[in-house]
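Asks: take this sequence and fold it.
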Amino acid sequence: MSTMEDNKNIPSQIAPLLDYFQKMIPLNLEEKQLVTDLFKPRLYRKRQYVLQEGDVCNQFNFIVRGCLRMYKVDAKGNTHILQFAAENWWLSNIGSFHERQPSELNIDALEDTMVLQISHANLLLLYTKAPKFDRIFRVLMENSFVSLQKRLLQNISSTAEERYLAFQDNYAHLTNRLPQTQIASFLGITPEFLSRLRNKQAKKS
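Replies: Okay, the predicted model is just below:
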């Protein structure tokens, strides 16, 4: 069977993930087939939970289309958003996933969202059968850690306006897709204050 014929056996829904990996490290046909076999597509409807607090995170999620958020609800009922993730981003509770411990965080869909998921067991299998994925996911973890450090530093040393400008840079593709209440929660400010910041920026432009 030719390479062209083999590639035809790879479902189109897995193509965005294969393209993502290819940009990091070229994959051979066997590695592409492994990804196809081990990652499973799943559609989450708007407001549907991907992960609930108290459950163990069993899936590593690659977003094909749509948008997810990861957040914590405190004892007073306030929502604190840690991260948004849209097309070609990853989102999982990494600590719960790797330590096999109950999650303290929730993940839900802000839009109808298609993801490609790999289970903890299958990710370990992927590492064994194709060691280059161990390197790929190590880079993903490192990037996630760097992003978390930057966000923590912003929260303790930046003004609300600076955090808003950083949000516009990092989530430009989501600015018009997210409700103002969601953005305000992410920034740790009220929707009213966010509105004032937006008006201020609009006057400058």
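
Asks: every contact and neighbour count from this point should use C-alpha atoms.
Replies: Fine.

Asks: tell me how far the longest helix anywhere in the chain lies from the chain's centre.
Replies: Of all segments of type helix in the chain, defined using DSSP state H, the longest is helix 132-157. Put simply, helix 132-157 sits 12 Å off its chain's centre (C-alpha atoms, centre = their mean, to the nearest Å).

Asks: packing partners for it?
Replies: Judged by 3 or more C-alpha pairs under 8 Å, 6 or more residues apart in numbering; DSSP states H and E, helix 132-157 is in contact with helix 120-129.

Asks: quick check: buried residues in the longest helix of the chain?
Replies: 132, 133, 151, 154 (16 or more other C-alpha atoms under 10 Å).

Asks: ok, and the closest non-adjacent residue to residue 69?
Replies: Distances taken as C-alpha to C-alpha, 6 or more residues apart in numbering place residue 84 nearest to residue 69, at 4.4 Å, with adjacent residues excluded.

Asks: isn't that neighbour up against residue 66?
Replies: No. With contact defined as C-alpha atoms under 8 Å, residue 84 does not count as touching residue 66 (10.7 Å).

Asks: any figure for the gap between residue 152 and residue 146?
Replies: 10 Å (C-alpha to C-alpha, to the nearest Å).

Asks: common neighbours of these two, please.
Replies: Counting by C-alpha atoms under 8 Å, 6 or more residues apart in numbering, residue 152 and residue 146 have no contacts in common.

Asks: number of residues surrounding residue 197?
Replies: 15 (other C-alpha atoms under 10 Å).

Asks: apart from its chain neighbours, what residue comes closest to it?
Replies: Leaving aside its sequence neighbours, residue 197 sits nearest to residue 161 (C-alpha to C-alpha, 6+ apart; 6.6 Å).

Asks: which element is the one you found on?
Replies: Per DSSP states H and E: residue 161 is located in helix 160-170.

Asks: now the angle from that helix to helix 132-157?
Replies: Per axes from the mean of the first three to the mean of the last three C-alpha atoms, to 10 degrees, the angle that helix 160-170 makes with helix 132-157 is 160 degrees.

Asks: residues in contact with helix 160-170?
Replies: In contact with helix 160-170 (C-alpha under 8 Å, 6+ apart) are residues 154, 155, 175, 187, 189, 197.

Asks: and for comparison, fold this next one:
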Amino acid sequence: MKTILENIAKQITLTPEEEVLFLSRTEVQHFKAKTIIHNSGTVCKNSYFVNSGILRSFNINDNIVEHIMSFACAGWWISDMYSLLSQKPGNLFIEVLEDAELVVLSKENQEILYREIPKLERLFRILIENSLVANQERLMDNLSLSAEERFEKFQKKYADLQHKIPQKQIASYIGVTPEFFSKMKSRLLRK
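Replies: I've put the predicted structure just below:
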């Protein structure tokens, strides 16, 4: 639980009593690789903080093509934000890619914590703002950058992940087919 408290301390200061109260409203769960912890079409009831492991959020279009929205590794939060905030069925799956230990915070407990520790609203506002900025930047990148430039940004953002996840998932994240990605990587290696 030290990791999540260190993550929180980057944004707000909790007293020791508040730390205990926060932790009492969370649950540590372990998941095996390939476990889907949230399904598209269901209402998201939890936020997940990654203590260890790797997760991804993705959707599947009508042509059965996966579109990866994000990855999360140790020290990152992940959820279906649309569904969690609106409490409507979402369109994302969240899958464990590498055995993971997650701190699970339910929407219900998050709301209780907002009342018991009001400064947590500031923490989650900052997290949501950062998520909004990252999503807007990613959208602009997809509209204006070449596949090679998007791959370079992926390498910087997820430096530790690129050798741990399948190449087809990297291709999906940057918005290209696995075949195009393979040719592009070969071309980049020759440079």
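
Asks: just give the TM-score of the two.
Replies: The TM-score (TM-score structural alignment, normalised by the length of the second structure) is 0.96; 191 aligned residues with a C-alpha RMSD of 1.1 Å.

Asks: quick one: the helix holding residue 161 of the first structure to the second structure mean distance?
Replies: Compared with the second structure after fitting, helix 160-170 of the first structure deviates on average by 0.6 Å (mean C-alpha distance after the TM-score superposition for the first structure).

Asks: next, count neighbours for the corresponding residue of the first structure for residue 111 of the second structure.
Replies: Matched to the first structure by TM-score structural alignment, residue 111 of the second structure sits across from residue 124. Neighbours of residue 124 of the first structure under the rule other C-alpha under 10 Å: 15.

Asks: residue 188 of the second structure too?
Replies: 10.

Asks: quick one: the strands in the first structure?
Replies: 40-44, 49-51, 59-65, 68-73, 79-85, 90-91, 106-109, 113-119 (DSSP state E).

Asks: so where is stretch 150-161 of the second structure in the first structure?
Replies: With TM-score structural alignment applied, stretch 150-161 of the second structure matches the range 163-174 in the first structure.

Asks: that stretch: how far from the chain's middle?
Replies: Per C-alpha atoms, centre = their mean, the centroid offset for stretch 163-174 of the first structure relative to its chain is 15 Å.

Asks: residues of it that come out buried?
Replies: 163, 164, 165, 166, 167, 174.

Asks: and of those, the nearest to residue 60 of the first structure?
Replies: Of all these, residue 174 has the smallest distance to residue 60 of the first structure: 21.6 Å, by C-alpha to C-alpha.

Asks: ok, the residue most central in space within the second structure - contacts?
Replies: Closest residue to the average C-alpha location of the second structure: residue 78 at 3.4 Å, with C-alpha atoms, centre = their mean. By C-alpha under 8 Å, 6+ apart, residue 78 of the second structure lies in contact with 47, 48, 49, 50, 57, 72.

Asks: which residue in the first structure lines up with it?
Replies: Checking TM-score structural alignment: residue 78 of the second structure goes with residue 91.

Asks: any idea how far its match is from residue 128 of the first structure?
Replies: Distance, residue 91 of the first structure to residue 128 of the first structure, by C-alpha to C-alpha: 23 Å.

Asks: same check on residue 198 of the first structure?
Replies: For residue 198 of the first structure relative to residue 128 of the first structure (C-alpha to C-alpha), the value is 49 Å.

Asks: surely residue 184 of the first structure and residue 194 touch.
Replies: Yes. Residue 184 of the first structure lies in contact with residue 194 (C-alpha under 8 Å); the separation is 6.1 Å.

Asks: got the contact list for the residue lying closest to residue 88 of the first structure once chain neighbours are set aside?
Replies: Among residues not flanking residue 88 of the first structure along the chain, residue 63 sits closest, at 5.5 Å (C-alpha to C-alpha, 6+ apart). Under the criterion of C-alpha under 8 Å, 6+ apart, the neighbours of residue 63 of the first structure are 85, 86, 87, 88, 89, 90, 91, 113, 114, 115, 116.

Asks: what is the aligned counterpart of residue 63 of the first structure in the second structure?
Replies: Mapped onto the second structure by TM-score structural alignment, residue 63 of the first structure lines up with residue 50.

Asks: reformat the buried residues of helix 132-157 of the first structure as TSV; add distance to residue 204 of the first structure.
Replies: Shown next, in TSV, are the buried residues of helix 132-157 of the first structure (distance: C-alpha to C-alpha, whole Å):
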residue	distance to residue 204 of the first structure
132	48
133	46
151	25
154	23
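
Asks: of these, closest to residue 17 of the first structure?
Replies: residue 133 (12.7 Å).

Asks: alignment lookup: the closest one to the second structure.
Replies: So residue 133 of the first structure corresponds to residue 120, using TM-score structural alignment.

Asks: hang on, that match packs against residue 114?
Replies: Yes. Between residue 120 of the second structure and residue 114 there is a contact under C-alpha under 8 Å: 5.8 Å.

Asks: contact partners for residue 88 of the second structure?
Replies: Residue 88 of the second structure makes contact with 42, 43, 44, 82, according to C-alpha under 8 Å, 6+ apart.
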